[in-house]
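*Asks:* from the sequence below, what's the structure:
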Amino acid sequence: MKLTCLQENLNKGLNIVGKAAAGRTTLPITNNVLISTDDGRLKLAATNLEMAISCWIGAKIEEEGSTTVPAKLLTEFVSSLPNDKIELNLNAKSKALNIKCARFEARITGVDAKDFPPVPKVENGISTKINVEAFRQAVSEVVFASATDESRPVLTGVNAEFEGSTLTLAAADGFRLAVYKLPLLEAVKTATKVIIPARTLGELSRLASMDEEEALMINVDTAKSQILFRLKNIELVSQLVQGNFPQYNQIIPQSFTTKVVVDANQFLMATRTATIFARDGGGIVRLMMNPGGNNTPGKLTISARSEEVGDNTGELDAVVQGEEAKIAFNGKYLLDVLGVLKAQQVSLEVTSPSSPGVIKPVGADNYIHVIMPMFVQW
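*Replies:* Below is the predicted model:
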């Protein structure tokens, strides 16, 4: 293998695939990145056996070939080089990859590419396209609600339902639930439900910001064991989480006794202030809703207190429909959802201090967030 490429392109490609390289592993070659020539371009690939990322960059190919070298070592070296042409030359006998850029040279011992785990082919299942920006927004408003605890594996993923021209993403960790509906650019022929690892979607969102492509291709295999995401120069293949996601529609309240509409940024700021005091008080943030009277506007009062530190109270003008109400939430959960919503106003719907609260963006009907309340002494 002998080729020339730009340092800028190689550095970007290595940063794209590097997140898929395994850290601690019983299979040492998964610490490596695959470097190979492919139809006049340079292909980079890395895998941790659960997720594989491939990337193609422009290069001048003189001799075809392939090898694998330690991903971290190569990435750190290439990132330290000047923005100039890089020459890659593989010594067929020693398996060493020689790298030259300006007045810098290095030799990295490689491992034969035939020992690198093959990237799975995802074929014969459903195929669709989706707008990249819409997908990134959906992921940002859902993925944080997935569980980090491995005791219930299905909750560490995001439930994805492909039906007709709609994709519904849902995540839950037992304390909160986020559901987002968005349109597909191509309708699916068969309704399909899979659970995508939250880490995969987080990584995909990062990659989508690095590849200027409007549409994201999605393929799910017939066995529902693998999913492929394809951008212009990037492919990500991931294993799917096996199991049945909970019937989350059953926990979404269908009615409310009090509804508050409030400025989203003000709600976020007041909650952020309250969590400073809530840190030493079990994370509890208390919300009180008052509809006001004929001459007084409704208000939302946000407070937190700690026996050791002290307390704080913040008041916001709000449109309050229904009766007076109070409820307490984990402040972190409130911050998580308010921090990702793009709407100028949000609504909070409650029934009682012991029933789930529902947060929605005002002006959009494609997102719903349910938070379980905390039981406190008022």
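*Asks:* only C-alpha atoms for contact and neighbour calcs from this point on.
*Replies:* Noted.
*Asks:* His88 - that's part of a strand, no?
*Replies:* Careful, residue 88 is Leu and not His. Yes - assessed with DSSP: H, G, I helix; E, B strand; the rest coil, Leu88 lies in a strand.
*Asks:* so who does it touch?
*Replies:* Met1, Lys2, Leu3, Thr4, Leu97, Asn98, Ile99, Lys100 (Cα atoms under 8 Å, 6 or more residues apart in numbering).
*Asks:* one more: Ala343?
*Replies:* So Ala343 contacts Ala264, Pro361, Val362, Gly363 (Cα under 8 Å, 6+ apart).
*Asks:* just give me the longest helix of the chain.
*Replies:* helix 264-278 (DSSP state H).
*Asks:* one more, please, to line up against the first structure:
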Amino acid sequence: MAKSGPVAVRKPAARSVSLPSTQPSPKRLFHMKFIVSSSALLKQLQSINGVVTNNPVVPILENFLFEIEDGKLTITASDLETSMMTELPVEARESGRIAAPARILLDTLKNLPDQPVTFTLDEETYTIEIASSNGRYKLAGENATDFPRVPVVKGSAPVEIPSTSLARAINKTIFAVSTDELRPAMTGILVQLADNQVTFVATDGHRLLRYRRSDVGAGQTSNIIIPRKAFNLLKGALPSEATTVRMEFNSSNAFFSFNQMRLVCRLIDERYPDYENVIPVSNPNKLIISRQEILNSVKRISIYSNKTTHQVRLRLAGSELTVSAEDLDFSNEANEKLACQYDGEDMEIGFNAKFLQEMLSNIDSEEITLELSTPNRAGLLMPTLADDNESILMLVMPVMLNNYV
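*Replies:* From the prediction side, this is the model:
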């Protein structure tokens, strides 16, 4: 056989092969930083911390929501029924959101001296690191998307009221709000808006407070019931210096805003009792007396009252008022006589000493007027001299006298 010549072997064309890069792929950064004064942040957190409840229905509500945008930190606290928001400027380049644990954050800031602190937030692991001149503190936050959305309130025309007038209205009524959850309408304060006045009403069934201002016009007529907690929070947040509070509401929520603070609360969707029918119209017996004298007397005499009824008796005759109490179970009794101005028939009436003390403590004038009709009908307590722009009426139901003849 003939030998064959050498066979030419064709080499395959070279192909480019992509080998794994030895350089790490760029990783997206989830960190954001901001610098803020520790005392300024603490002040803002404390102003809204009252919203945060222990053992909330949704665990995320144990946190503050931090939102950073355009060099401004907005902080939100919520319990689903009420939400409060405040804001303050910070040094920040990035924007972002995270939920920060309220209790540990507050405790940390309370124990730090006033100084700039740096917050580093990791939106991927929800870790929060605080750096101060004293050291570093690491907290476990939560996903901001789990935090409930605050409702947007749009509906009514805005009502503007001076903060001092609103604070006074709340102070004059809130102590009489009912805590009975079986009567939900009475667990809030009724706000009656009219063209030329605003009225605040609170009652627990034993006493009733009506505070009315004629220097605030709403330009509309409407009745809404604000929950007690919302007004308590508002009262604590209102500044000592005068400012304007803007109020808006719709069928389900009310919105208050002033300075850097905002509050949104769910209205109590119930019918408020027709309180005007409870206020007696004809009260021929009128007592005028020093507020401080009768308050001090009631405080002393109530020590000797029955611990169940807390009853003190007022006996009116001529220009003399006798305040007395007794506790037959322990054979304790006491009485005092006070000078007064009284126009009416001689009579004796009993009241709950605790209610009387609270009402007298919430009147500013030097003298008070007590209007009465009969021992089994409500008495009306009011300042003898009042501001031209305000009207204060306090109604208290009597405690029946066992031995009244």
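*Asks:* tell me how they score on TM after superposing.
*Replies:* Scored against TM-score structural alignment, normalised by the length of the first structure, the superposed chains reach a TM-score of 0.94; 368 aligned residues with a Cα RMSD of 1.5 Å.
*Asks:* of the contacts of Leu88 of the first structure, which belong to strands?
*Replies:* In this view, the contacts of Leu88 of the first structure that belong to strands under DSSP state E are Lys2, Leu3, Thr4, Leu97, Asn98, Ile99, Lys100.
*Asks:* what about those, which one has the most neighbours?
*Replies:* Leu97 (23 neighbours; other Cα atoms under 10 Å).
*Asks:* which residue in the second structure aligns with that one?
*Replies:* Aligning on TM-score structural alignment places Leu97 of the first structure opposite Ile128 in the second structure.
*Asks:* is it true that that match touches Ala140?
*Replies:* Yes - with contact defined as Cα atoms under 8 Å, Ile128 of the second structure and Ala140 form a contacting pair (6.2 Å).
*Asks:* overlap of the contact sets of the two?
*Replies:* With Cα under 8 Å, 6+ apart, Ile128 of the second structure and Ala140 have common neighbours Ala100.
*Asks:* I would like the residues contacting stretch 214-233 of the second structure, please.
*Replies:* For stretch 214-233 of the second structure, contacts defined as Cα under 8 Å, 6+ apart pick out 48, 50-51, 82, 159-161, 170, 174, 177, 185, 187-198, 254, 263, 265-270, 272, 389-390.
*Asks:* drop anything exposed from those residues.
*Replies:* Neighbour-count burial (16 or more other Cα atoms under 10 Å) is assigned, among the contacts of stretch 214-233 of the second structure, to 48, 50-51, 82, 159-161, 170, 174, 177, 185, 187-194, 197-198, 254, 263, 265-268, 272, 390.
*Asks:* among these, which ones are in strands?
*Replies:* 82, 159-161, 188-193, 198, 254, 263, 265-266, 390.
*Asks:* quick revisit: including distance to Leu300 of the first structure, could the ones in strands among the contacts of Leu88 of the first structure go into a markdown table?
*Replies:* Formatted as a markdown table, these follow (distance: Cα to Cα, whole Å):
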| residue | distance to Leu300 of the first structure |
| --- | --- |
| Lys2 | 67 |
| Leu3 | 64 |
| Thr4 | 62 |
| Leu97 | 64 |
| Asn98 | 65 |
| Ile99 | 62 |
| Lys100 | 63 |
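*Asks:* farthest-separated two in the residues you listed?
*Replies:* Farthest-apart pair in these is Thr4 and Leu97; separation 13.0 Å (Cα to Cα).
*Asks:* looking at the contacts of Leu88 of the first structure, which is nearest Gly322 of the first structure?
*Replies:* For the contacts of Leu88 of the first structure, the minimum distance to Gly322 of the first structure (Cα to Cα) is 68.8 Å, reached by Thr4.
*Asks:* excluding chain neighbours, give the residue nearest to the alignment partner in the second structure of the closest one in space.
*Replies:* In the second structure, Thr4 of the first structure lines up with Ile35, judged by TM-score structural alignment. Distances taken as Cα to Cα, 6 or more residues apart in numbering place Thr118 nearest to Ile35 of the second structure, at 4.5 Å, with adjacent residues excluded.
*Asks:* map that neighbour across to the first structure for me.
*Replies:* Looks like Thr118 of the second structure aligns to Glu87 there (TM-score structural alignment).
*Asks:* what range does the lengthiest strand in the first structure cover in the second structure?
*Replies:* Using DSSP E, we find that the single longest strand of the first structure is strand 310-322. Using TM-score structural alignment, strand 310-322 of the first structure lines up with residues 332-344 of the second structure.
*Asks:* before we move on, what about stretch 340-349 of the first structure?
*Replies:* Aligning stretch 340-349 of the first structure against the second structure (TM-score structural alignment) gives residues 362-371.
*Asks:* buried residues, that stretch. List them.
*Replies:* Ile363, Ser365, Glu367, Ile368, Thr369, Leu370, Glu371.
*Asks:* now these as TSV including secondary structure and distance to Ser282 of the second structure?
*Replies:* As requested, these are exported to TSV (DSSP: H, G, I helix; E, B strand; the rest coil; distance: Cα to Cα, whole Å):
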residue	secondary structure	distance to Ser282 of the second structure
Ile363	coil	23
Ser365	coil	24
Glu367	strand	22
Ile368	strand	18
Thr369	strand	15
Leu370	strand	13
Glu371	strand	9
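*Asks:* just the residues you listed now: which is nearest Asn259 of the second structure?
*Replies:* Among those, and counting by Cα to Cα, the member closest to Asn259 of the second structure is Ile363, at 29.2 Å.
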